[in-house]
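A.B. asks: what would the 3D arrangement of this be:
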Amino acid sequence: MSFLLILFVPKNRIREAHLSFLFKQVITWLFGLLVVERNLITYPYRLFFRKANKSSFTFEYFVYPAMCTLFNLHYPENKNAVFKFCHYFLYSGVITGFEAIAVRYTDLINYKKWTWYWSLITMWFTFYLSRIYHRWFFKDKLNRSIVE
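C.D. replies: All right, here's what the predicted structure looks like:
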C-alpha cells in the first residue's frame, strides 16, 4: 500500500490524500471496534497491539484508509452514474474478495456472525461516507475545477 500511495498520489493532491486517509481511520475505528466487540468477526492472529485492541490494526488503520485515499483521489467525478457505480464496486469488491480469500484459506480472519456481503455493504457505505466528506471539505476546489 505504501508503494501504491507513493505511485498514485500526485504531489499537488497530498493534502486531499491526507484528509481522506485520516477520515477513513475515524470511520474504521468506530465500525471496526463495533464489529469485533460484538464478536461478529475475530482476528486470531494480529501482528500489532495484540492485547490492546481486538481489531486488525494493519487493515483498519493502514490498508483500508490507504485504499480510501486512492478511491477519493481517482473518483470519476465528471463521468456518468455507471462509471461511479463501477468505481464503488471495484474498490469494495476487491477488498471483500481479498477478505473472503483470507477467511477461507488463512487464520487471519474468522467470521462468527458475519458474511462477505456484510463486508461489501459496510465497505460501500464507508466509501460513500468518505466521498461525501471529501466533496464537502473540498467543495470550493471542485466547483473551481468544474468552472475552469
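
A.B. asks: going forward, measure contacts and count neighbours with C-alpha atoms only.
C.D. replies: Will do.

A.B. asks: ok, the closest residue to residue 39 other than its chain neighbours - contacts?
C.D. replies: Using C-alpha to C-alpha, 6 or more residues apart in numbering and skipping the chain neighbours, the partner closest in space to residue 39 is residue 112 (6.7 Å). Counting by C-alpha atoms under 8 Å, 6 or more residues apart in numbering, residue 112 touches 39, 40, 41, 42.

A.B. asks: any idea how far the last one lies from residue 111?
C.D. replies: As defined by C-alpha to C-alpha, to the nearest Å, residue 42 lies at a distance of 7 Å from residue 111.

A.B. asks: Proceed likewise with the subsequent sequence, for comparison:
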Amino acid sequence: MNMERWILVGIIAISILAIFLFVPRKKAREAWVLFLSLQIITWPAGLLAVEWKMIDYPIQLFSFANEFNRSSFTFEFFLFPVTAIIFSLYFPKKFRKIGTFFYYFLFAGFFTCLEVIIERHTELVVYQSWHGSYTLISVMVTLFINHTYYN
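C.D. replies: Predicted coordinates:
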C-alpha cells in the first residue's frame, strides 16, 4: 500500500476516533442526523465537481469504485461530515455575527488548509480548474446549510 492510501486510511481512522472523543452519547442521534444530512449535500456536489473536470481524485481507497464514482469517498463521506458534526454540536450560541463568521471561517479554513496541503504534496487531490478559495467558500456554505437544517 502506498503513502496516499495510508493517508486515506488514517483520515478515516481519525474521523472515527473524533466521533468517539467529541460526540457525547446523549447527542449520538443528533450526530447521525448531521452526518447523513451533510452527505446528501456533499455527494452530488462532489460528483458535479469531478464530472465538470474542476477537481480530480486519482487515488481512491476503493479503486474498483472509480468506474462508478470519481468523487472522494474519504473526504466527502468521512472527514467533512465528522467536521460538520463537531461544528454543529459545539456551535456557540452566544456569538455575535462577527464571532459566528469567524467560527465558520475557522472550520472551513481547517478543511481548506488540509485539502490544499494534500493537493500540493500528494496525488490524492488534483485541482484542475478548482482553487482552494472555492473549497473555503463551498465548505462555509455547506456548513451553513447543514447547521440551519440541524437547528
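
A.B. asks: strands along the second structure, start to end?
C.D. replies: 55-56, 126-127 (DSSP state E).

A.B. asks: specify which member of the contacts of residue 112 of the first structure is nearest to residue 98 of the first structure.
C.D. replies: residue 41 (15.3 Å; C-alpha to C-alpha).

A.B. asks: which position in the second structure aligns with that closest one?
C.D. replies: Under the alignment by TM-score structural alignment, residue 41 of the first structure pairs with residue 55 in the second structure.

A.B. asks: show the buried residues in the contacts of residue 112 of the first structure.
C.D. replies: The neighbour-count criterion (16 or more other C-alpha atoms under 10 Å) marks 41, 42 among the contacts of residue 112 of the first structure as buried.

A.B. asks: including distance to residue 101 of the second structure, could the strands of the second structure go into TSV?
C.D. replies: Formatted as TSV, those follow (distance: least, C-alpha to C-alpha, whole Å):
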stretch	distance to residue 101 of the second structure
strand 55-56	27
strand 126-127	26
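
A.B. asks: residue range for stretch 66-82 of the second structure in the first structure?
C.D. replies: Counting by TM-score structural alignment, stretch 66-82 of the second structure corresponds to 50-66 in the first structure.

A.B. asks: pretty sure residue 66 of the second structure contacts residue 60?
C.D. replies: Yes. With contact defined as C-alpha atoms under 8 Å, residue 66 of the second structure counts as touching residue 60 (7.4 Å).

A.B. asks: between the two, which one's more packed in?
C.D. replies: Taking neighbours as other C-alpha atoms under 10 Å, residue 66 of the second structure and residue 60 compare with residue 60 leading, 21 against 15.

A.B. asks: let me have the contacts of residue 112 of the first structure in a markdown table, extended by distance to residue 101 of the first structure.
C.D. replies: Listed next are those as a markdown table, based on distance: C-alpha to C-alpha, whole Å:
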| residue | distance to residue 101 of the first structure |
| --- | --- |
| 39 | 20 |
| 40 | 18 |
| 41 | 15 |
| 42 | 15 |
